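**Student:** Please find the sequence and the predicted model below.
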Amino acid sequence: MDVDKLFYRYVIKNLFVDPCEVKFWDGEVVIYGEGIPQFRINFNEPIAKLEVFTDPYMAFGEGYMLKKIDIVGSVQKVIESLYKNRSSFLHQKKGYKKLFEIFSNSIRESKENIQFHYDIGNDFYRLWLDETMTYSCAYFKSPEDSLLQAQRNKVAHILRKLNLQPGQTLLDIGCGWGELIIAAAKDYQSKALGITLSSEQYYKTVERIENEGLQDMVEVQLIDYRELEGRTFDRVVSVGMIEHVGKAHLNSYFSAVSSLLNENGVSLLHCITGYKELAINSWFNKYIFPGGYIPAVQELVWLMAANGFYLIDLESLREHYTRTLEHWIKNFEGSLTLAMKIKDETFIRMWRLYLNSCAASFHSGNIDLHQFLFTKGVNNNWPLTRINMYS
């Protein structure tokens, strides 16, 4: 038996918690674990042993992208099986680096990082997002909710949490393709401003505002939140944006929100979270979210208090994000014929791995999704119960 196969047989033996089948490059098939195999891994060629030991996430991630590895069965199931095996060598944090200590995430770098992920083409995102082009965790009131309904639920849930009143002003930091600011104007008669660093999101949002005839109520700017000056708002919301800020700039973010809020104003932060300081997977940093950082819950709460905010509500939507991602994966796989016309196979495999990895991470509890609601100063006029959030 060759050395590469001996190495892989040893590594795979302790890699998954579920029984699985592995087919090696020479055609040999080996079953690991007891019971019916839950999935099959095909090694079309060996990956260098040094790469696996040095950075397994990069080695296996690139191996899948480049078809050195194929998966028969659910990609999400394979990754969950990896994550659940706490004794695996992967949990020794190989392939993780504290990249958040290296990246400065200056205004220029932040714009480049955002454009790297979000400016890959509205046509691509349109293939698998819902009709509103909402690219964040949805809110499922019922298991039967469609993705479109769940995304509309999410926007409504956020605006109700903010207790938005007619005539109040709203700032959306990282407004995506504009669904929330448009809903705020149409449903609450709020004057809303959205800001983004993505050119494709900006131009699409401008188009949507014009099509809705909301130019007097809604505006969008292609600008960094640190560059917005001379304006304050009754409400500030940020959905899926702070993950791009970087650890070094988290305090600056909350300081900026404080300066942008009117006294007794209210802010909602919707973001991916961890329960401890999370180092960054090098594959994700290189191919998906350069400069990203997932903050810990306690880190965010501490920074809110340090900047004079009062936390009034905290809600986890972790399994809502699992369900959201599963909808995206289904749509993604159902649109492959069209996707292959605008993206190459390596890109398609990269995004399949990304979406399934995220679904596995939320479902296994590696990461979470929280909504934080907080006020600038003491707001004694706030509703005493949560009735307004669910009515």
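**Tutor:** Everything's here; your move. Residues are numbered from 1 along each chain as shown.

**Student:** Going by C-alpha atoms from here, please, whenever you check contacts or count neighbours.
**Tutor:** Will do.

**Student:** chain center to the biggest helix by length in the chain: distance?
**Tutor:** If you go by DSSP state H, the chain has its longest helix at helix 345-364. With C-alpha atoms, centre = their mean, to the nearest Å as the basis, helix 345-364 stands 11 Å off its chain's centre.

**Student:** gap between the next helix or strand after that helix and the chain center?
**Tutor:** Downstream of helix 345-364, the next assigned helix or strand under DSSP states H and E is strand 368-376. Mean C-alpha position of strand 368-376 versus that of the full chain (C-alpha atoms, centre = their mean) differs by 16 Å.

**Student:** swap in stretch 162-176?
**Tutor:** Computed by C-alpha atoms, centre = their mean, the chain-centroid distance of stretch 162-176 equals 21 Å.

**Student:** Check it against this one:
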Amino acid sequence: MALHAYLRRVIREGDLTVRLPGGEAIVLGDGTGMAIRAIITSRRWLARIAANPSMALGEAYMEGGLVLESGTIHDLIDLAGRNARYRPLKRAGALQRWWLDRRLQANARRQARANVAHHYDLSVDLYRRFLDVDLQYSCAYFPHPAASLEEAQVAKKRHLTAKLLLARGQRVLDIGCGWGGLALSLAEAAQVNVDGVTLSTEQLNLARARAEAAGLSDRARFSLTDYRDVAGPYDRIVSVGMFEHVGRPNYQTYFDQVARLLADDGVAVIHSIGRADGPAFTQPWIAKYIFPGGYIPALSEVLPCVERAGLIVTDVEILRLHYAETLAAWRARFQARREEIAALYDERFCRMWEFYLSCSEMAFRHRGHFVFQLQLAKRIDTVPITRDYIGEAEARLATPARRVAAA
């Protein structure tokens, strides 16, 4: 059977047994590590997994067609990740790339709104159960291995604030502001005026409520606005965890807009997931069930657009395993509140998110994903010529201050 040959070719380490319909068992790996036992429950699911494993494996787990008898879905996905080097990375050819760009990545305004609603308009009660108190739904920054998720998310905001070189009274644009945590922190800590834009009505409503509760609604304003429709200028621009939703065909439009909105002496910081191994394509199951329209870029796809927009890269930082640790913390919190989440949604939803969180963590641990922070300017002398100012600003910002309301 083709599935037997494929599995034996790509699973060479670890201890995995897959029991097939009819009772046959395939023993895979070299017998080391945790024993994982998986059952494929029907010939229908066996055929689907054999025909399209990148899509059907996640679907089978969601629908009960793949059952773990020993170990968890995270253990299985981690095992697959540790064997990733035996599975060649798929790259899209020119024709396939054109079709993917046209069909999945175009992200025109109406489609972009629908894509955002698919994921971010889920109930905030879901996100409260596994995120930190500030509802930061992006990579945290762990200053030391023992840092808690809350500490690491505060450190992330502090790190971004330092790179923005903020001054009192400046106008700041937050593209993809989420539930408003970063915008509110900037408005409070740096005494700046922040406009946050989002395409999620759920995020917008909570961000506005938080600003009102914190007494910051005069300096932190939020709107349901596509980044392409924002009017400037702004002294500072920040975008965290939004660029992954822009779509590859829109990269030039995005950076042209950043350049148009940014003051001549302005600074922008773009924080996004990236991939270390060059252009590829979005994992099909993730594209269908979690992030429609999403794409993780290689820097080789991003930097030419930055250059053509007339922007200067004044700093690049690569955060390698920080997102893996962030996802591990989210996954642990999700599991701890799983019964509550199942009551909010259902068992199928919980299995879908378990698969999503585990796959995402594996991508950062084993498949070359990282986070990049690009600091951009229009003038070569806009930021200091050494990076010492970042640590100095973080130390100042670490002074205890009033917390912004989380709800």
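**Tutor:** That came through, no problem. Being a predicted model, the structure only gives us computed values, none of them experimental.

**Student:** any residues touching the longest helix of structure 1, and which ones?
**Tutor:** Here helix 345-364 of structure 1 makes contact (C-alpha atoms under 8 Å, 6 or more residues apart in numbering) with 61, 64-66, 75-77, 79-80, 83-84, 284, 287-288, 318-319, 321-323, 325-326, 328-329, 332, 339-340, 367-368.

**Student:** Contacts for the longest strand that structure 2 contains, please.
**Tutor:** What stands out as the longest strand in structure 2, according to DSSP state E, is strand 262-275. Outside of strand 262-275 of structure 2, the residues that reach it under the criterion C-alpha under 8 Å, 6+ apart are 160, 163-165, 232-244, 258, 296-299, 368-379, 382.

**Student:** what about that strand, how far off from structure 1?
**Tutor:** When structure 1 is overlaid, strand 262-275 of structure 2 sits 0.8 Å from its aligned residues on average, using mean C-alpha distance after the TM-score superposition for structure 1.

**Student:** Where does the helix or strand following that strand end up in structure 1?
**Tutor:** Using DSSP H and E, the helix or strand that directly follows strand 262-275 of structure 2 along the chain is helix 284-289. Residues 282-287 of structure 1 are matched to helix 284-289 of structure 2 when aligned by TM-score structural alignment.

**Student:** mean distance, the matching stretch to its aligned residues in structure 2?
**Tutor:** Looks like 1.1 Å for stretch 282-287 of structure 1 (mean C-alpha distance after the TM-score superposition for structure 1).

**Student:** what distance separates that stretch from the middle of the whole chain?
**Tutor:** 14 Å.

**Student:** In that stretch, which residues are buried?
**Tutor:** Neighbour counts over stretch 282-287 of structure 1 (16 or more other C-alpha atoms under 10 Å) mark 282-285, 287 as buried.

**Student:** Average offset of stretch 148-159 of structure 1 relative to structure 2?
**Tutor:** Mean for stretch 148-159 of structure 1 is 0.6 Å (mean C-alpha distance after the TM-score superposition for structure 1).

**Student:** counterpart of that stretch in structure 2, which residues?
**Tutor:** Counting by TM-score structural alignment, stretch 148-159 of structure 1 falls onto residues 150-161 of structure 2.

**Student:** so what's residue 43 of structure 1 up against?
**Tutor:** Residue 43 of structure 1 sits next to 22-25, 68-70 when contact means C-alpha under 8 Å, 6+ apart.

**Student:** Adding secondary structure, write these out as a markdown table.
**Tutor:** Shown next, in a markdown table, are these (DSSP: H, G, I helix; E, B strand; the rest coil):
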| residue | secondary structure |
| --- | --- |
| 22 | strand |
| 23 | strand |
| 24 | coil |
| 25 | coil |
| 68 | coil |
| 69 | strand |
| 70 | strand |
